[in-house]
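Asker: Take this sequence and fold it.
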Amino acid sequence: MPTNSVYPKNINDYVLNQGHGVKGLADLGINTLPTQYIQPEHERFGKEQIILSNGNHHVIPVIDMSNFDDDEIISAAQKWGFFQIINHGIPLKVLEDVKAATYRFFEQSAEEKSKYLKGNSGTNCVRYGTSFVPEVERALEWKDYLSLLFVSDGDAVARWPVACRDEALEYMKSSENVTRKLLNVLMKGLNIYEIDEKKESLLMGSKRINLNYYPKCPNPELTVGVGRHSDVSILTILLQDDVGGLYVRGLDGENWIPVPPINGALVINIGDALQILSNGKYKSIEHRVIANGTKNRISVPIFVNPRPNDIIAPLLGSSKGEEEKPIYKEVLYSDYVKYFYKRAHDGKATIEFAKVSTQTN
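Answerer: Predicted coordinates:
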């Protein structure tokens, strides 16, 4: 057991305000989890669940982008909301470079990283933090992150941290072609065969890249890396390292299915915004990340989003047959995102915010 001197006097201040993050806490050599990170029992992810998940015969689809059928992508988006892609055209060096840059950023001193804390950064385009929304969470998540909003090349050069700037930009730019390819196919699945400038802006008008760091955890069974949630994006393009730890809610709504790392692959998942635009045809699926007791883990997601001032609502009018009724109402995208960030991770509760009310007077 560690002595009291191992812990900072004020753990929250040390982690949240001084810039040490959960990595700084782990680097102290603690061997028991601070109470701030102990999740309620129903949110923990025990060995029994992991064994159950690994024993499940269902697997997340893997799609070869050099030789695919449109129906493969459409079916995966409808059934699973998650799939992996290989031979996607992004050079392996670009992927390895951004992983190395992620380590480089988080290995900097707390003083350097703290320049990008919410109160210090001076811009929403660059945000360094820990957990999800610490001020409203009952228990903190075992993760640090750097979040980078892309506005323009010049803005990124001026604002993004030098330790990871060039590599993050290159990864984001290299993902452009495969993102367009995926969205073109997914729109065909909605009987939309031409993406004009307006639709392209709605589908990929804004992008944010996160660098995530999950330090080795002393009691991984008591906490989570990321709690249960679905993304608010159109698409999320995730680069995993070889450690793994991402789990997706199974088709039965109960079990959790692992998304195993594949060298050079990217994980694609449908976000809430595309579920709304597709009127529920495509599914944004609940997922989570477990804490790891033996290794550090990193991941690098790109969130492909509408612009903040875009209205998201079902893209109706192109379907054949009976007229389709909208399940979701018109929502200002920035309002949807704000609602998401007001709450701790709680599964798919956010999308209820956008549903058409079924109440009658």
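Asker: From now on I want contacts and neighbour counts done on CA atoms only, so please keep to that.
Answerer: Will do.
Asker: my guess is residue 326 contacts residue 356, does it?
Answerer: Yes: contact between residue 326 and residue 356 holds when scored by CA atoms under 8 Å: they sit 7.5 Å apart.
Asker: Among those two, which residue is more densely surrounded?
Answerer: residue 326 (18 against 12; other CA atoms under 10 Å).
Asker: Check which helix or strand residue 336 maps to.
Answerer: Residue 336 belongs to helix 333-340 when elements are defined using DSSP states H and E.
Asker: how about this one, so we can line them up?
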Amino acid sequence: MSTFSPILPKNINEFVQNQGQGVKGLADIDIKTLPNQYIQPPENRFNMDQITADHSQKMSIPIIDMSNQDDATMEDLICDAAEKWGFLQIVNHGVGVEELEDLKRAAYRFFELGVEEKAKYLEKNSGTVNVKYGTSFAPNFETVLEWKDYLSLLFVSEEDALTYWPIACRDEVLNYVKGTENLLRRLFKILLKGLNIHEIDKEKELLLMGSKRINLNCYPKCPNPELTYGVSSHSDVITLTILLQDEVGGLYVRKLDDEKTWIHVPPIKGALVINIGDSLQILSNGKYKSIEHLVIANGNNNRVSIPIFVMPSSNHVIAPFQEIIDKGDKPMYKGVLYSNYLKHFYGKPHDGKATIEFATISS
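Answerer: I've put the predicted structure just below:
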């Protein structure tokens, strides 16, 4: 009795990137060995011994209940998490559990489309720069690719979304973007209050959340997960990320006061993961921290996650809030045009926290 042995495409990059098959295309033909393009050198691979086995409150990402609108203790917990962890999970946040489940189903539905349909949204084929289907992070600059496909949707307007976003996931993603609007305003109000800034005018709102990009991320089952990353270590460059992850798990966060320790962020039904980005670290003059995180590939299951990257408009300058400097704090960061910061981030592979050095004032 013969055993089926899938044949790898002769040109992996052509198959995965140019044809739009993605790494899901490799998983779908049930490859048994990871292609060389995805194999990290031994010194860069994730060391499972660095994962904390301590599940106590002191070694877990804070989980915060937002059900009480006027709870000062809850607000303090959010600001404390932003300062000491850079990550938190929130529950009872106002977005319905069924809406979140619909969103996850929509993400799976998009990635189950045939390659011809998905390829319509490749950068070379897409009808708009606001919609892009792709793979890895920055294939033109990476020496080792990441085991991930994605659909990236820049929210410009509801009309633009209805015109250009894929029908397979459009309505669910649009509902989610609209449904998180009040939550975002509430979070920023709390976080700025923690900086003793009590008024968010129109200009500050544009600086904090002038633009939003929604990604549907797909991490297919991987034949050798120990040799690669779904996403290698990085910090987000935005102000705030709202992340919905499915039940598979795989997100790990570096502990702020112990760089050798990584902590798993467990999936919790109905919860959203919130993390601070570089832009908010800069705006807060270092009080709030953007933290390195990564995604481990999974050898048994497909995984999806859906982040909303909330960020300044591209023409904004990110620099410490003037209110902080006026109170006597020495600025840690120089003003940087946000579009330049983005260009710097996307012009290289993921490299931990190195991007923020682009704005750091040398001591």
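Asker: which part of the second structure lines up with stretch 226-246 of the first structure?
Answerer: Mapping stretch 226-246 of the first structure onto the second structure (TM-score structural alignment) gives residues 231-251.
Asker: first to last residue in that stretch, what's the distance?
Answerer: Start-to-end span of stretch 231-251 of the second structure (CA to CA, to the nearest Å) is 9 Å.
Asker: now that stretch, how far from the chain's geometric center?
Answerer: In this view, stretch 231-251 of the second structure has its centroid 4 Å away from the chain centroid, taken as CA atoms, centre = their mean, to the nearest Å.
Asker: Could you do stretch 318-326 of the second structure as well?
Answerer: 26 Å.
Asker: cool, stretch 200-213 of the first structure as well?
Answerer: So, by CA atoms, centre = their mean, the centroid of stretch 200-213 of the first structure is 10 Å from its chain's centroid.
Asker: quick one: buried residues of the match of stretch 226-246 of the first structure?
Answerer: 231-246, 249-251 (16 or more other CA atoms under 10 Å).
Asker: What residues in the second structure pair up with stretch 140-156 of the first structure?
Answerer: Using TM-score structural alignment, stretch 140-156 of the first structure pairs with 145-161 in the second structure.
Asker: how close does the helix holding residue 336 of the first structure sit to the second structure?
Answerer: Compared with the second structure after fitting, helix 333-340 of the first structure has a mean deviation of 0.4 Å; criterion: mean CA distance after the TM-score superposition for the first structure.
Asker: how close does residue 299 of the first structure get to residue 22 of the first structure?
Answerer: Taken as CA to CA, the span from residue 299 of the first structure to residue 22 of the first structure is 16 Å.
Asker: Settle it for me: which of the two has more neighbours?
Answerer: residue 22 (28 against 21).
Asker: my guess is the more buried one meets residue 130, correct?
Answerer: Yes: the criterion here is CA under 8 Å, and residue 22 of the first structure meets it with residue 130 at 6.8 Å.
Asker: Between these two, which contacts overlap?
Answerer: Both residue 22 of the first structure and residue 130 are contacted by 15, 142, 143, 144, under the criterion CA atoms under 8 Å, 6 or more residues apart in numbering.
Asker: Show me where the stretch 201-350 of the second structure has its helices.
Answerer: Under the criterion DSSP state H, counting those that start in this stretch, helices of the stretch 201-350 of the second structure are mapped to 202-209, 278-283, 322-326, 338-346.
Asker: Out of those, which one sits most buried?
Answerer: helix 278-283 (a mean of 28; mean count of other CA atoms under 10 Å).
Asker: Go through the second structure and flag its longest helix.
Answerer: helix 97-111 (DSSP state H).
Asker: The helix or strand that comes right after that one maps to which residues in the first structure?
Answerer: Downstream of helix 97-111 of the second structure, the next assigned helix or strand under DSSP H and E is helix 115-119. Alignment of helix 115-119 of the second structure against the first structure: residues 110-114, by TM-score structural alignment.
Asker: likewise stretch 203-213 of the second structure?
Answerer: Aligned by TM-score structural alignment, stretch 203-213 of the second structure falls on residues 198-208 of the first structure.
Asker: Quick check: the nearest residue to residue 278 of the first structure once chain neighbours are set aside vs residue 201 of the first structure, distance?
Answerer: Spatial nearest neighbour of residue 278 of the first structure, excluding adjacent residues (CA to CA, 6 or more residues apart in numbering): residue 314 at 5.6 Å. Residue 314 of the first structure is 16 Å from residue 201 of the first structure, where distance means CA to CA.
Asker: Residue 153 of the second structure sits in which helix or strand?
Answerer: Using DSSP H and E, residue 153 of the second structure falls in strand 149-155.
Asker: what's the answer for residue 60 of the first structure, then?
Answerer: Going by DSSP H and E, residue 60 of the first structure is not part of any helix or strand.
Asker: That concludes my questions; thank you for your assistance.
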